[in-house]
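[1] could you look at this predicted model? Sequence included:
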Amino acid sequence: MGDAHAATVAAAERAFLARLDGGCQVPMGCHAELRDDLLHVRGVITDPGGRPCFTAARVGPPETAPELGKAVAELLLRLGADAVLAALAHKT
């Protein structure tokens, strides 16, 4: 794995976290990897109790890494993860 590879996957993961204002107190994660010349991005947001748990994934060209990361975050919000994040925001 070279520097360009690391920069590509990091760009997707950072865009995911930036869209969700993710920090270390929020139960969410993103993983990006290059396979077969495509970037695979998976994201998860879960309630601290484990349920509900929302997952989403997108695949696209590596040069669209930030857009893919943001798209995964947006999809999670549309699936209902916004309610988990709102509930956590009220607790802090």
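    Received the coordinates, thanks.

[2] C-alpha only now, for contacts and for neighbours.
    Fine.

[3] buried set for the helix ranked longest in the chain?
    Taking DSSP state H as the criterion, the chain has its longest helix at helix 3-19. The neighbour-count check on helix 3-19 (16 or more other Cα atoms under 10 Å) flags 8-17 as buried.

[4] and here's the other structure:
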Amino acid sequence: MFPHPPATQESSPGTQPSPRMQHLYPVANKDEFKKLMKLGYVCYAQRDYQTALINFNRALQVLPDDACAVQAVDNTKMAIVGRRTK
């Protein structure tokens, strides 16, 4: 899902990346988050609420407690409930 830094003597499987490699992860996380949110919004606009919800939840896995993602999940759940009651 996320690009992994090249293996070095300082970084081996199952350990944290070396301090000089950690800067790669926040950028990858933000890019992945933006991609998932954008896809969620596209699906929402097409009224594909289930797929939108999946993508917003995945975005929350990347950046937990992000206010926009939390609101998007809540709005999408309400749209799903609203669709079922009509």
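    Yep, that arrived. Since the model is a prediction, treat every value here as computed from it, not as a measurement.

[5] so what number do they get for TM-score?
    With the length set by TM-score structural alignment, normalised by the length of the second structure, the two chains reach a TM-score of 0.33; 46 aligned residues with a Cα RMSD of 4.0 Å.

[6] if we can go back for a sec, A73 of the first structure: which of the buried residues of helix 3-19 of the first structure is nearest?
    Proximity of those to A73 of the first structure (Cα to Cα) peaks at F16, which lies at 5.4 Å.

[7] show me where the second structure has strands.
    Using DSSP state E, the strands of the second structure do not appear at all; there are none.

[8] in the longest helix belonging to the second structure, what counts as buried?
    Secondary structure of the second structure per DSSP H: the longest helix is helix 24-45. Residues of helix 24-45 of the second structure classed as buried by neighbour count (16+ other Cα under 10 Å): 28-29, 32-33, 36-41, 43-44.

[9] how about stretch 75-86 of the second structure?
    76-77, 79-80.

[10] of those, which pair is most distant in space?
    Farthest pair in those (Cα to Cα) is T76 and I80. Separation: 6.2 Å.

[11] shared neighbours, the two?
    Common contacts of T76 of the second structure and I80 (Cα atoms under 8 Å, 6 or more residues apart in numbering): Y49.

[12] how close does A87 of the first structure sit to T46 of the first structure?
    Distance check for A87 of the first structure against T46 of the first structure: by Cα to Cα, to the nearest Å, it reads 11 Å.

[13] quick one, which of those two is more surrounded?
    Between A87 of the first structure and T46, T46 has the larger neighbour count (other Cα atoms under 10 Å), namely 18 against 11.

[14] which residue is the nearest non-sequential neighbour of the more buried one?
    The spatial neighbour of T46 of the first structure that comes closest, neighbours along the chain excluded (Cα to Cα, 6 or more residues apart in numbering), is C53 at 4.2 Å.

[15] wait, the one you found touches G29, no?
    No - shown here, C53 of the first structure and G29 do not form a contact pair, counting by Cα atoms under 8 Å, at 11.5 Å.

[16] just confirm A73 of the first structure is within a helix.
    Yes - assignment of A73 of the first structure by DSSP: H, G, I helix; E, B strand; the rest coil places it within a helix.

[17] before I go, just wanted to say thanks for your time.
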